[in-house]
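need a structure here:
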Amino acid sequence: MKLHTLKPAEGSTKTNKRLGRGQGSGGSTAGRGHKGAQSRSGNAKKSGFEGGQMPLQRRVPKFGFKNNNKEYFKAVNLDALEGLAEKVKSTTLSLAVLIENGVVGKNDKVKVLGRGELKAKVSVEAHAFSASATQAIEKVGGTATTVK
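Below you'll find the model as predicted:
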């Protein structure tokens, strides 16, 4: 066997139909059928067009509202801070520490909430604190610092 003798297996290939080359090769319509938009040159239907049926993007309703003036906070509870304090073994839980450990994203505004119990004496930095969280942090001797 040599490279110049290689051929595909018998019956595995077909010759393409040469359309639009006269009567002997698919007839006058060249495989496009009779009349209609798809039979004409220059036809390109819009993306999302479903043949006149109400398209998906118009059938599915729009919903929801995002207020551009509202501040959206990522909630972090005291029990999460307790677990982080044990893991990091640090007395300060700054925003950088929270971001490094995957508790919050780098663009999130953080609000500390009062669920759970805090045993470690830590100073916490966040954008906002609930009253119960501040009380719980100061009760164990820590500080709650608000960051802009």
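
when you work out contacts or count neighbours from here on, use the C-alpha atoms and nothing else.
OK.

for the residue most central in space within the chain, which residues are in contact?
When C-alpha atoms, centre = their mean is applied to the chain, the residue found nearest the centroid is Gly105 (14.5 Å). Listed by C-alpha atoms under 8 Å, 6 or more residues apart in numbering, the contact set of Gly105 reads Ile99.

so how far is Leu95 from it?
For Gly105, the distance to Leu95 equals 10 Å [C-alpha to C-alpha, to the nearest Å].

want to put them side by side, so please do this one too:
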Amino acid sequence: MKLNQLKPARGATKKRRRLGAGTGTGRGGTCTKGHKGQNCRSGGGTPPWFEGGQMPLQRRIPKRGFHNLGRKVYQVVNVGDLALFEAGSTVGVAELREAGLVKKAGVPVKLLGNGDLEFALTIKVHAASKSAVEKVDQSKGKLEILSRG
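Coordinates of the predicted model:
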């Protein structure tokens, strides 16, 4: 069997209903939409979230807390996770992605101080915590902060 020989199963497809083609079709006049009202007009009907005039769910649910619109989102990598790199190597965002420590491209990376670093590395990330900076300094490594752009 070839791709051009494939057909849907018998009875699986139906002919499209043609509306507004005159009274001889059996669906002329109002085109099975009835007389007047919201649903008989073109573009008529209600959106899926409409609840018949009842107060909508998204307005009934209480809103709580503060949502900071200017918040900075980072992907985090811990100092202890860097043990899988070779001593003396340079670790940037691309190397972290290859190692699977960072998933998303374009989202800045922040280094956190959880874990220990036994050897020196040159690390290039967008941000770092104080404890991470101290641990990199203790291991005699270098930390370069990249710009976010």
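
about what we covered before: if I look at the residue nearest to the centre of structure 1, how far off is Lys66 of structure 1?
When distance is defined by C-alpha to C-alpha, Gly105 of structure 1 is 20 Å away from Lys66 of structure 1.

swap in Val110 of structure 1?
From Val110 of structure 1 across to Lys66 of structure 1, the span is 19 Å (C-alpha to C-alpha).

of the two, who's got more company?
Val110 (23 against 6; other C-alpha atoms under 10 Å).

strands of structure 1, start to end?
73-77, 92-93, 109-113, 123-126, 128-129, 143-146 (DSSP state E).

how about CSV for those strands, with distance to Arg32 of structure 1 added?
Output for the strands of structure 1, formatted as CSV (distance: least, C-alpha to C-alpha, whole Å):
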stretch, distance to Arg32 of structure 1
strand 73-77, 58
strand 92-93, 70
strand 109-113, 59
strand 123-126, 67
strand 128-129, 67
strand 143-146, 70
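
of all those, which lies closest to Phe49 of structure 1?
With respect to Phe49 of structure 1, and counting by C-alpha to C-alpha, the nearest of the strands of structure 1 is strand 73-77 at 40.6 Å.

surely Glu118 of structure 2 and Asp137 touch.
No: using C-alpha atoms under 8 Å, Glu118 of structure 2 is not in contact with Asp137; the gap is 11.1 Å.

tell me the contacts of the nearest residue to Lys130 of structure 2 once chain neighbours are set aside?
The spatially closest residue to Lys130 of structure 2, leaving aside those adjacent along the chain, is Gly113, at 7.7 Å (C-alpha to C-alpha, 6 or more residues apart in numbering). Gly113 of structure 2 makes contact with Asn78, Val79, Gly80, Ser129, Lys130, Ser131, Ala132, Val133, Lys135 under the criterion C-alpha under 8 Å, 6+ apart.
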